[in-house]
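*Asks:* sequence plus the predicted model coming up.
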Amino acid sequence: MNLYKVGGAELNQTPLDWNNNFQNILQAITTAKEENVSILCLPELCLSGYGCEDAFYSPNTEQQSLKLLGDLLPHTKDIVISVGLPLRHKNKLYNTVALIADQKILGFVAKKHLAGNGIHYEPRWFTPWEGGEVSEIKLDKSYENTLGASTFPIGDLLFDVNGIRIGFEICEDAWVANRPGRSLYQNGVDIILNPSASHFAFDKLDVRKRFVLEGSRAYGVGYIYANLLGNESGRAIYDGGVMIALSGNLLAISKRFSFKNCKVTTATFDLDIARLAQIQSHTSNTGTSNIEVINSNFAIPQTVPEKHSPSEASWEHSKYIKEEEFGRAVALGLFDYMRKSYSKGFVVSLSGGADSSAIVTLIHLMIEMGVEDLGLEGFKEKLGYFSSLKDCNSIKEICNKVLTTAYQPTENSGDVTFNAAKSLAEAVGATFYNVNVNPMFKGYLNAIETAIERELTWEQDDITLQNIQARVRAPSVWMLANINGALLLSTSNRSEAAVGYATMDGDTSGGLSPIAGIDKNYLRSWLRWMEKDGLDGKWNIPALSFVNEQQPTAELRPADSKQTDEADLMPYDVLEEIEKLAIRDKKSPQECLLFVQANHPDTPRETVHQWITKFFRLWSRNQWKRERYAPSFHLDDKNLDPKTWCRFPILSGGFASELSDLK
């Protein structure tokens, strides 16, 4: 029998954090060896980190990666591993993977299809490798001692390791129509490795599953997909999700969103089954002759038959409903952002409304999920720099140290929001302060009225009076963050970002904006789910009922004005609909009008007209605000982050002609 135990590793790497990245890779190799794995696939660019941005231009990034590659070689005895790194060749930079067999580098495969859409920016740094091309990379002679040589094959390579043929599809290579797997199949490949850096987005796992299973079935091969894990560099969250398939059958998939630094998933390939599938395919096997085969006489260790437990191959344990995906993704993102920035917890201005309450709930999940995954001591150990956690003996005690909240009323705040904020903070165990900012509000009011020699009124100065109340809250929460050495979280959501319904230097204040990538309509439904259901009732928070009973309001006008967000803007479900049409789908104002009217036939056309006009005017007017938002997490294809997803001019015509032509 041709049985080989294989594995894929998910790694929580950090760009340019050489020691961390090396230790995680070393742990993966050690774990794989302990489990008798013979072939191990590691994620894309795992030596340098995927999110190095313009640091990829620095020669030091390549030099440090090659140094780590040399340091790894002594640890690869009796095993085949793939490891990703950036490499320069003929004055061009390539995204490459080295295949190592028994302490020897066999060669480097370069990525052919670069991810250049959405959050990805690979064509800025890397050059795509032409299919069928093979070359020789010549490194500095100084690398001979550590790498065993200074000259290696690079390009479109297939590796024959003592009769086992191994090829690569590097992340985006598998997402395109002309994927390299076909050429590999035509050259008799046995195993395809897919080192990936595939960021989390809702429902994306289904797409990955399709190309892994279809690739393994269509090409009659063993297929190993390995992904990054955690918040690597700030905005993108990687969910892991190693998949191993053979001839169209899923053998193993890891549970996603782990809080661990390294996780190895294994399965056993019967290559006789894969080869039989290729023999029976009756498809022309005329190969691409330019694919060069690199031979190695290393005899990959075989394994004995073994049975996989149902959980290893279960699709359901890694496939979550959207509500749980959202909670797990942001919880992991927050945890890694906190520890990688060495922040001693978070500070949240807790208004008692949906946005700040959602953030507090997500931090609650961060602690619950982290302790479940790592154990109480493991959770504290991973935050070792946060010394005040060492004496905590429960999740609530940890939350009391990690999360500081402040309710900051003015004369326009009410008991409903205070009770909601206090009840939620107590329910999760957060530190709670009631910081009255009305004196500061009055102080600014008096100072300006004295300077301009007139009284400010709601009739004449509505926006001014609202904004100053929001802004006077920022200094005190910044003070709490500074006192604690903590990270202040901005509470603005994506719906507010779209239309600028936020006060700059007020509710936008913070070093991280964790919900700026999600719309208000979804946040409200998610909070209701967390109140009553949670994760099968496991982590639900009944105290959220005080939040969910309210209509969202900025609570900045006098109580008798009955201020609500939707009265100021439009219904949140409509706002989400228009934003999706206008920004994601790039529809014109007239097209948006037709779509929205069709979806809301009972709404007067004049009202829909007003909604469309308001959205496009506010969108254009407030690009400068979106440019100033704190970094946010990427969660779906409706992101408005101008630095990584949705670019729009700060100054524009504001759709004036299009809006004047609305019919």
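*Replies:* Arrived safely.

*Asks:* for the rest of this, base every contact and every neighbour count on C-alpha atoms.
*Replies:* Fine.

*Asks:* any idea which residue is closest to the centre of this structure?
*Replies:* Geometric centre of the chain, nearest residue: Ile237, 1.9 Å, by CA atoms, centre = their mean.

*Asks:* all strands for the stretch 451-600 of the chain, in order.
*Replies:* Listed in chain order, the strands of the stretch 451-600 of the chain (DSSP state E, counting those that start in this stretch) span residues 487-488.

*Asks:* what about the helices in it?
*Replies:* Counting by DSSP state H, counting those that start in this stretch, the stretch 451-600 of the chain forms helices over residues 458-471, 473-484, 494-499, 520-532, 545-548, 565-568, 572-579, 589-599, given from the N-terminal end onward.

*Asks:* pick the most buried one from those.
*Replies:* With neighbours defined by mean count of other CA atoms under 10 Å, none of those is more surrounded on average than helix 494-499, at a mean of 23.

*Asks:* and that one, how far out from the chain middle?
*Replies:* Here helix 494-499 is found 20 Å from its chain centre; the criterion is CA atoms, centre = their mean, to the nearest Å.

*Asks:* swap in stretch 450-464?
*Replies:* Between the centre of stretch 450-464 and the centre of its host chain there is 44 Å, according to CA atoms, centre = their mean.

*Asks:* okay, how far is it across that stretch, tip to tip?
*Replies:* The first and final residues of stretch 450-464 sit 15 Å from each other (CA to CA, to the nearest Å).

*Asks:* got the contact list for Ile291?
*Replies:* Counting by CA atoms under 8 Å, 6 or more residues apart in numbering, Ile291 makes contact with Gly132, Glu133, Val134, Asp156, Leu157, Leu158.

*Asks:* residue contacts, the fifth one?
*Replies:* It stands for Leu157. Counting by CA under 8 Å, 6+ apart, Leu157 touches Gly107, Phe108, Val109, Val134, Gly167, Ile291, Glu292, Val293, Ile294.

*Asks:* presented hereafter is structure B, for comparison with structure A:
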Amino acid sequence: MHLVTVATCQLHQWSLDFTGNCERILKSIAIAKSRGATLRVGPELEIPGYGCLDHFLEGDTILHSWEVLVQILQSEEARGIVCDIGMPLTHKNNHYNCRVIIHNGKIVLIRPKMWMANDGNYRELRHFTPWDKHRQTEQHSLPGMVRRVTGQTHVPFGDAVVATEDTVIGVELCEELFTPASVLPVVAGGQWADRGRPHIDMGLDGVEIFTNSSASHHELRKLNRRVDLIREATQKIGGIYLYSNQQGCDGDRLYYDGACMIALNGRILAQGSQFSLSDVEVVTVTVDLEAVRAHRTGSSRRMQSAQAEPYTRVWIDTRLDGGQGIRVGEEETKVKEVEFRYHTPEEEIALGPACWLWDYLRRSRTQGYFLPLSGGIDSCATATIVHSMCRLVAQAAEAGEEQVIADARRMTGELENSTYLPTDPREFANRIFHTCYMGTENSSPETRKRAKDLAEAIGGYHVDLNMDTAVSAVKGIFSFVTGKSPQFKVHGGSNAENLALQNIQARLRMVVGYMFAQLLPWARGKVGGLLVLGSANVDESLRGYLTKYEWVDGSRTLAPGRALSCDIVPLYKPLNLRSCSSADVNPIGGISKTDLKRFIAWAETEFDMPILRSFLDAIPSAELIPIGADNAVQSDEVEMGMTYDELSVFGRLRKVEKCGPYSMFGKLVQEWGSMLSPMEIAEKVKHFFFTYAINRHKMTTLTPPSIWYVEQCSQLSALTRLHDNRFDLRPFLYPSRFAHQFAKIDSLAKELPNRATQPGADKAKVD
């Protein structure tokens, strides 16, 4: 046997928090050493934090990163252990995303990232240059501050591996695990030759331990892909794989979900938590290098290895086995494969945004959250996520997490009270979670009661008020200036009057809500202010079913059995009735309505909150217009001209499958053709694209979501991403009638057969 103990970690780093980041790095190294580890790997760009964005273009960020590295090099913690640390640096006037390998106060190798994540949420090519000199190194001239500490003037910089006396270590950075090839095709002997991913090339050259430092954000089921890739990598080539990831909110909209892991020959040996409030989590395993060597005895691997191009080896005068060499006759340390813990999608929705909200709250140094509870399912979902956050805080406090306890004491004004522990979720919620029902004469008793009951179930501090006086005052100003008094449509008013009167209520809720958020702590005899929570789901954002600069109070819902208007909204009628462009953060901004309903159904049982059932049974309504003489009330789906299930499908096809109007029509004819005629499908597609186009400008003002979701499995409804213009880079001024595209749709719809009228056609609801 040839036993080595290795460590990987996940850290709650924070962009530009150089002091805090350094402390967490040193703590992780100390924990690894205390467990006997001789190799430690940390997250990507862990010194400045991954989410610095355009701060990476500033010289200060590079300077301060070097200063922190000097502290680590001089620390006692970093002696006697090989450390793989992430930071940006400049080489020949180019910025690189690098791993710096250090040992006993010396820099061994600087390994720059070769493949950049540059789609979706990531913009690495904006900030860094990829290293494209594969298997090549240059000499990097060190800054004076480093020379004085290490005695080194130059160190190797480039694509190399690190050799100790007993093994070889190779570095792979995040995206490089996901790429189909490690280098571009090259001409070899007159033929095009393809290369594998870095771990394949390094493994063929004798690398036995691979480190991967990542800043991978949470998406539904994304963890499955990481695990599959790591298992496949080590099963194929053999080896020990140390995966490290950042965790928490580091200052942007993303939540990095940890889940660091250690794998051996296709088996996962250890796993870190995916959702945790702990600032530092270290995973260690003792493994046998002989197991790697035994795995690599296959003939095809040996033939390919003999032909592999060599990497430059940078040598360290140490052994990862601690100098004990091969142990003969000693009982083998048994390391069993663990059954990897995956959360269900509903659990991910409960835990991911909750962890993000906690990080945002404690790092913003505010005293809590303020949420308008409308009695609808969207604000209900946001409140339930806050409840999940309070549960996590209580669990962490019970476990003795000192940082969580200290943060909770500060925000509750109990900083001097050394005995206060936030171990009761409802008691803690009453201190930091404030809710408000902002009703008008158009609000129903059912929604008012549901809001109050939900706040009581969670333990939040609830306020119930009416805004009719404020609404009448604004109407009075208009009437005084113009001599005109606008009326709702049910009272004989025009569409313009009807829309304006609804928007008055929506925007006044923003003004009143922000006032309460700023002054409620003061009214309760406390100091500080509250962060405003939004509650608009991704589908409504896509459709533009929101009021620009409106208070975010989610979708109100009517009691079951109340009559709905049979008036279908005319095609091309623009609506601007709903949330949400005014809040501080929006925890559900990347989640579809369908997914939210499944989450609430799960939480009803999991959190023992029977009140949630009433939100699921109710009918979505904005409650912004009076009930007419026929007792017909407002319905979100009727006013949108589409159901939420249909909207999820439109979002998936537009964003993920990259469909324009014509190709979306073609796909939906296949999906919905047994339920709807081609002409009906054509009208739905045209209606969606028209309303999307005329409301696209609203995406420039959306409240940032706390987390991005992508649904990639069949357990939830559709693949969804947030559609705001910071992520979805499309214009916001469109030729909204899409004359050419719609004409082609109409022409094709007339030619296609109507399968919906054929015998046996499926008349089920479209979803």
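*Replies:* Happy to help now that I have it. Note that the coordinates shown come from a computational prediction; the quantities given were computed from them, not determined experimentally.

*Asks:* between the contacts of Leu157 of structure 1, which is closest to Asp415 of structure 1?
*Replies:* Taking CA to CA as the measure, Asp415 of structure 1 sits nearest to Val109 out of the contacts of Leu157 of structure 1, at 63.4 Å.

*Asks:* so the closest one, which of the three states?
*Replies:* Reducing the assignment to helix, strand or coil with DSSP: H, G, I helix; E, B strand; the rest coil, the entry for Val109 of structure 1 is strand.

*Asks:* returning to that earlier point: from the contacts of Ile291 of structure 1, which ones fall inside strands?
*Replies:* Using DSSP state E, the subset of the contacts of Ile291 of structure 1 located in strands is Val134, Leu157, Leu158.

*Asks:* out of the helices of the stretch 451-600 of structure 1, nearest to Trp539 of structure 1?
*Replies:* With CA to CA as the yardstick, what comes closest out of those is helix 520-532 (7.7 Å).

*Asks:* and the equivalent of Asp203 of structure 1 over in structure 2, how far is that from Pro704 of structure 2?
*Replies:* Aligned by TM-score structural alignment, Asp203 of structure 1 pairs with Arg221 of structure 2. To Pro704 of structure 2, Arg221 of structure 2 is 22 Å away according to CA to CA.

*Asks:* which one of these two has more residues nearby?
*Replies:* Summary of the neighbour comparison: Arg221 of structure 2 and Pro704, criterion other CA atoms under 10 Å, with Pro704 having more neighbours (23 against 18).

*Asks:* the more buried one maps to what in structure 1?
*Replies:* Under TM-score structural alignment, Pro704 of structure 2 pairs with Pro631 in structure 1.

*Asks:* from Asp641 of structure 1, how far out is that match?
*Replies:* With the distance defined as CA to CA, Pro631 of structure 1 ends up 8 Å from Asp641 of structure 1.

*Asks:* ok, Phe386 of structure 1 next?
*Replies:* Phe386 of structure 1 sits at a distance of 31 Å from Asp641 of structure 1 (criterion: CA to CA).

*Asks:* which of the two has more neighbours?
*Replies:* For Phe386 of structure 1 against Asp641, the residue with the higher neighbour count under other CA under 10 Å is Asp641, and the figures read 25 against 18.

*Asks:* so Ser278 of structure 2: helix, strand or coil?
*Replies:* Counting by three-state DSSP, the backbone at Ser278 of structure 2 sits in coil.

*Asks:* that one contacts Gly400, doesn't it?
*Replies:* No. With contacts defined as CA atoms under 8 Å, Ser278 of structure 2 does not count as touching Gly400, sitting 10.3 Å away.

*Asks:* which one's more surrounded, these two?
*Replies:* Neighbours per residue (other CA under 10 Å) separate Ser278 of structure 2 from Gly400, with Ser278 holding more: 17 against 12.

*Asks:* what do we get in structure 1 for that one?
*Replies:* Per TM-score structural alignment, Ser278 of structure 2 is aligned with Lys260.

*Asks:* check which helix or strand covers Ile85 of structure 2.
*Replies:* When elements are defined using DSSP states H and E, Ile85 of structure 2 is found to belong to strand 82-91.

*Asks:* residues in structure 1 matched by that strand, start to end?
*Replies:* Under the criterion TM-score structural alignment, strand 82-91 of structure 2 matches residues 80-89.

*Asks:* just tell me what the residue nearest to the centre of structure 1 corresponds to in structure 2.
*Replies:* Using TM-score structural alignment as the criterion, Ile237 of structure 1 maps onto Tyr255 of structure 2.

*Asks:* identify the residues contacting its match.
*Replies:* Applying CA under 8 Å, 6+ apart to Tyr255 of structure 2 gives the contacts His217, His218, Gln247, Gly248, Cys249, Gly352, Pro353, Trp356, Ser706, Ile707, Trp708.

*Asks:* as a markdown table, these with distance to Ile237 of structure 2, secondary structure and neighbour count would be great.
*Replies:* What follows is the contacts of Tyr255 of structure 2, written out as a markdown table (distance: CA to CA, whole Å; DSSP: H, G, I helix; E, B strand; the rest coil; neighbours: other CA atoms under 10 Å):
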| residue | distance to Ile237 of structure 2 | secondary structure | neighbour count |
| --- | --- | --- | --- |
| His217 | 27 | strand | 22 |
| His218 | 28 | coil | 24 |
| Gln247 | 29 | strand | 35 |
| Gly248 | 32 | strand | 31 |
| Cys249 | 34 | coil | 27 |
| Gly352 | 33 | helix | 29 |
| Pro353 | 37 | helix | 29 |
| Trp356 | 37 | helix | 27 |
| Ser706 | 38 | coil | 25 |
| Ile707 | 35 | coil | 29 |
| Trp708 | 33 | coil | 25 |
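
*Asks:* now those as CSV including distance to Tyr420 of structure 2?
*Replies:* CSV is the format used below for the contacts of Tyr255 of structure 2 (distance: CA to CA, whole Å):
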residue, distance to Tyr420 of structure 2
His217, 33
His218, 32
Gln247, 27
Gly248, 25
Cys249, 26
Gly352, 26
Pro353, 26
Trp356, 24
Ser706, 29
Ile707, 31
Trp708, 35
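
*Asks:* farthest pair in the residues you listed?
*Replies:* With CA to CA as the measure, no two of the contacts of Tyr255 of structure 2 lie farther apart than Gln247 and Trp708, at 14.6 Å.

*Asks:* just the buried positions in stretch 624-638 of structure 2, please.
*Replies:* Applying a neighbour-count criterion of 16 or more other CA atoms under 10 Å, the buried positions in stretch 624-638 of structure 2 are Leu624, Ile625, Pro626, Ile627, Ala632, Val633, Gln634, Ser635, Asp636, Glu637, Val638.
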